[in-house]
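# here are the coordinates; sequence isn't available:
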């Protein structure tokens, strides 16, 4: 019987090569074989808390090759137990024989694949000479987004904004050995009109990025605001930009950054230029001019999890 490999967050953190993972994701989005059904969302009672919890199941299949499912629970009151509200595991399978090949901790898997997906989009949408980045947000994704973007563009200057200067400085301290400078800032408006790329990964319910601040040629990468009634960028930012999604399947249904302007008539579905499937298979183009402002909305997709699980599994086996 085949041994089930246990792949930890620490292995994923230490063995991630963003350039390689981004290339694998590009191949995955260009593929016509990977199948991804809609994710399962189940709310269930949690009597001890008198509040529902949620179970999310996110499957993907590459027939005859591999398959996987991410299992995530959301328990909103977990803070009082000193536990994260969101916890998860990824089960990676042999799609031919059905056996489990590996179990991966989902936290680092998700942050690495999410950051790499944003950088993949940037490779189509940001200017090739983009050298400066503003990171809005200081959560688990912030450091990864900076590193991933810097792997596809010649970044020399990074600015970080968070709810506290201390948290922003902590991100910069964690990147003190990077090839680019990293500076914590207290005001988004001070730098947002200067940088080439703006990456935003927050839980803010209301916009932090305003279109009046944007300049020609910028690329806007929106990763937070995963609920239908929350958003990170305002209507003017949408109107001034060419809009792209990771997938139509999720992007048109899950995030207020797209849903709110769609529902209010600010934009129509026809205004959305392309998703990553179309960019990666070459059927549609990304940036078309040096002055264009590009706007990418990521909500996540199970294809990304499967590709990342395959990448880290192969790294794990080769390092044994």
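That came through, no problem. These numbers come from a predicted model, not from an experiment. Numbers count the residues shown, from 1 in each chain.
# okay, CA-based contacts and neighbour counts for the rest of this
OK.
# wait, what's in contact with residue 225?
Applying CA atoms under 8 Å, 6 or more residues apart in numbering to residue 225 gives the contacts 201, 202, 203, 204, 205, 231, 232, 255, 256, 257.
# distance to residue 79 added to those residues, as JSON lines?
Formatted as JSON lines, the contacts of residue 225 follow (distance: CA to CA, whole Å):
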{"residue": "201", "distance to residue 79": "21"}
{"residue": "202", "distance to residue 79": "18"}
{"residue": "203", "distance to residue 79": "16"}
{"residue": "204", "distance to residue 79": "19"}
{"residue": "205", "distance to residue 79": "20"}
{"residue": "231", "distance to residue 79": "24"}
{"residue": "232", "distance to residue 79": "24"}
{"residue": "255", "distance to residue 79": "25"}
{"residue": "256", "distance to residue 79": "26"}
{"residue": "257", "distance to residue 79": "27"}
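# among those residues, name the ones in strands.
Taking DSSP state E, every one of those sits outside strands.
# drop anything exposed from the residues you listed.
201, 202, 203, 205, 231, 232, 255, 256, 257 (16 or more other CA atoms under 10 Å).
# which among the contacts of residue 225 gets closest to residue 307?
Nearest to residue 307, judged by CA to CA, of the contacts of residue 225 is residue 201 at 22.0 Å.
# another one to put next to it:
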């Protein structure tokens, strides 16, 4: 059994290769992924953590399972809120092929999925990317989006200006024209693409801030009580998702649907449908929205690429 640590995962999953692997995997539809299991874990002191179990397989080729913990209280302690591990098995005889550090795997495949969606949904002339959030995913989504579009500016906003500045400096060191944004509204109004990677339970992104032709990438909120956008941001856009069942359970879509403001039937396409020819962006003025919560297929495809070296 091979063991891949954080550095090895990042080295194996370059953005163009990973995005291409996801595109090919979704287009083929070979991977099978049951609904993930989400378990609430009550902690001493009244906090609640979440345990996610996410299996997927491609018959005769590979079987994988990711186990994820979400401890929202860790943010106040300066610790990672999400931790994960991945086991990959041979699909022909069932032996364990690899143990893979799950945080890097999750960050890379999550960002790559948004970048894949961006290939179909973001204007070719997009020049300003705003990243909302400064946690584990902020660097990855900026790099992944920059792999499919050429941005003149990357704005980073976070509740902590110091963290936003650190992320911006790190991105600048990688060659991106990144800078910290002092004001969220201004950063959104300036953006062609807004990518949100927060654990917010209240809308942060207002639809009124998003100009015609913009693309909103919603990643952070994966439960019904989590939400990064207001109702207008959803209803004014053509909505796309990574997968319908999971995305409709997340607050960004579930709450507007409960209000009667959003019809789930209005979802235009998921990632598999986009890769198979479903129409993405139609013109330069429409607003698009991509809501992702993470799919087990993405983990499996990424893990297979890691193990293949």
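Thanks, I have it. This one's a predicted model, so the numbers in the text were calculated from it and none came from an experiment.
# could I get the TM-score for this pair?
Once superposed, chain against chain, the TM-score is 0.94 (TM-score structural alignment, normalised by the length of the second structure); 309 aligned residues with a CA RMSD of 2.0 Å.
# now, which of the contacts of residue 225 of the first structure sits nearest residue 58 of the first structure?
residue 255 (17.3 Å).
# the first structure: matching residues for the helix or strand hosting residue 155 of the second structure?
Counting by DSSP states H and E, the element that carries residue 155 of the second structure is strand 153-157. Using TM-score structural alignment, strand 153-157 of the second structure corresponds to residues 157-161 of the first structure.
# got the contact list for that stretch?
With contact meaning CA under 8 Å, 6+ apart, stretch 157-161 of the first structure is reached by 131-138, 146, 168-169, 171-172, 180-188, 191.
# that one vs the second structure, mean deviation?
Following the fit onto the second structure, the mean deviation recorded for stretch 157-161 of the first structure is 0.6 Å by mean CA distance after the TM-score superposition for the first structure.
# trace residue 69 of the second structure over to the first structure, please.
Per TM-score structural alignment, residue 69 of the second structure is aligned with residue 73.
# ok, its match to residue 98 of the first structure distance?
24 Å (CA to CA, to the nearest Å).
# more crowded one of those two?
Using other CA atoms under 10 Å, the more surrounded residue of residue 73 of the first structure and residue 98 is residue 73, with 18 against 12.
# what's the average distance of the helix or strand hosting the more buried one to the second structure?
If you go by DSSP H and E, residue 73 of the first structure is part of strand 66-74. Following superposition, strand 66-74 of the first structure is found to deviate from the second structure by 1.6 Å on average (mean CA distance after the TM-score superposition for the first structure).
# next structured bit after that strand?
By DSSP H and E, the next helix or strand past strand 66-74 of the first structure is strand 86-94.
# please name every helix or strand in contact with that following strand.
Where contact means 3 or more CA pairs under 8 Å, 6 or more residues apart in numbering; DSSP states H and E, strand 86-94 of the first structure is packed against strand 66-74, strand 100-105, helix 106-125, helix 302-318.
# that strand vs the second structure, average offset?
Averaged out, strand 86-94 of the first structure is 1.3 Å away (mean CA distance after the TM-score superposition for the first structure).
# my guess is residue 219 of the first structure contacts residue 194. True?
No: here residue 219 of the first structure does not reach residue 194: they are 11.8 Å apart, not a contact under CA atoms under 8 Å.
# ok, those two, which is more surrounded?
residue 219 (28 against 16).
# what's the matching residue for residue 203 of the second structure over in the first structure?
By TM-score structural alignment, residue 203 of the second structure lines up with residue 207.
# in terms of contact, does that match touch residue 231 like I think?
Yes: between residue 207 of the first structure and residue 231 a contact is recorded at 5.5 Å, counting by CA under 8 Å.
# if we can go back for a sec, helix, strand, or coil at the match of residue 203 of the second structure?
At residue 207 of the first structure the chain is in coil, as set by DSSP: H, G, I helix; E, B strand; the rest coil.
# tell me how far the residue lying closest to it once chain neighbours are set aside lies from residue 168 of the first structure.
Excluding its sequence neighbours, the residue lying closest to residue 207 of the first structure (CA to CA, 6 or more residues apart in numbering) is residue 232, at 4.1 Å. For residue 232 of the first structure, the distance to residue 168 of the first structure (CA to CA) stands at 18 Å.
# for the stretch 101-250 of the first structure, which segments count as helices?
Along the stretch 101-250 of the first structure, counting by DSSP state H, counting those that start in this stretch, helices occupy 106-125, 140-152, 165-174, 188-192, 235-239, 248-251.
# and those as CSV, adding distance to residue 39 of the first structure?
Listed next are these as CSV, based on distance: least, CA to CA, whole Å:
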stretch, distance to residue 39 of the first structure
helix 106-125, 15
helix 140-152, 22
helix 165-174, 32
helix 188-192, 35
helix 235-239, 27
helix 248-251, 10
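# from those helices, which stretch is densest packed?
helix 106-125 (a mean of 24; mean count of other CA atoms under 10 Å).
# neighbouring contacts of the strand ranked longest in the second structure?
In the second structure, taking DSSP E as the definition, the longest strand is strand 48-58. By CA under 8 Å, 6+ apart, the surrounding residues in contact with strand 48-58 of the second structure are 30-43, 63-72, 91, 295-297, 300.
# mind redoing it with 6 Å?
Residues from elsewhere that reach strand 48-58 of the second structure, judged by CA atoms under 6 Å, 6 or more residues apart in numbering: 30-33, 36-42, 63-71, 296-297.
# got a PyMOL select line for the buried ones in those?
Selecting only the buried entries of these in PyMOL, with 16+ other CA under 10 Å as the criterion:
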select buried, resi 31+33+36+63+64+65+66+67+68+69+70+71+296+297
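# contacts only, for residue 195 of the second structure.
By CA under 6 Å, 6+ apart, the contact set of residue 195 of the second structure is 131, 217.
# tilt between the strand holding residue 73 of the first structure and strand 86-94?
170 degrees (axes from the mean of the first three to the mean of the last three CA atoms, to 10 degrees).
# in space, not sequence, find me the middle residue of the first structure.
Central residue of the first structure (CA atoms, centre = their mean): residue 114, 2.9 Å from the mean position.
# which residue sits closest to it, ignoring its sequence neighbours?
That would be residue 300: by CA to CA, 6+ apart, it lies 6.7 Å from residue 114 of the first structure.
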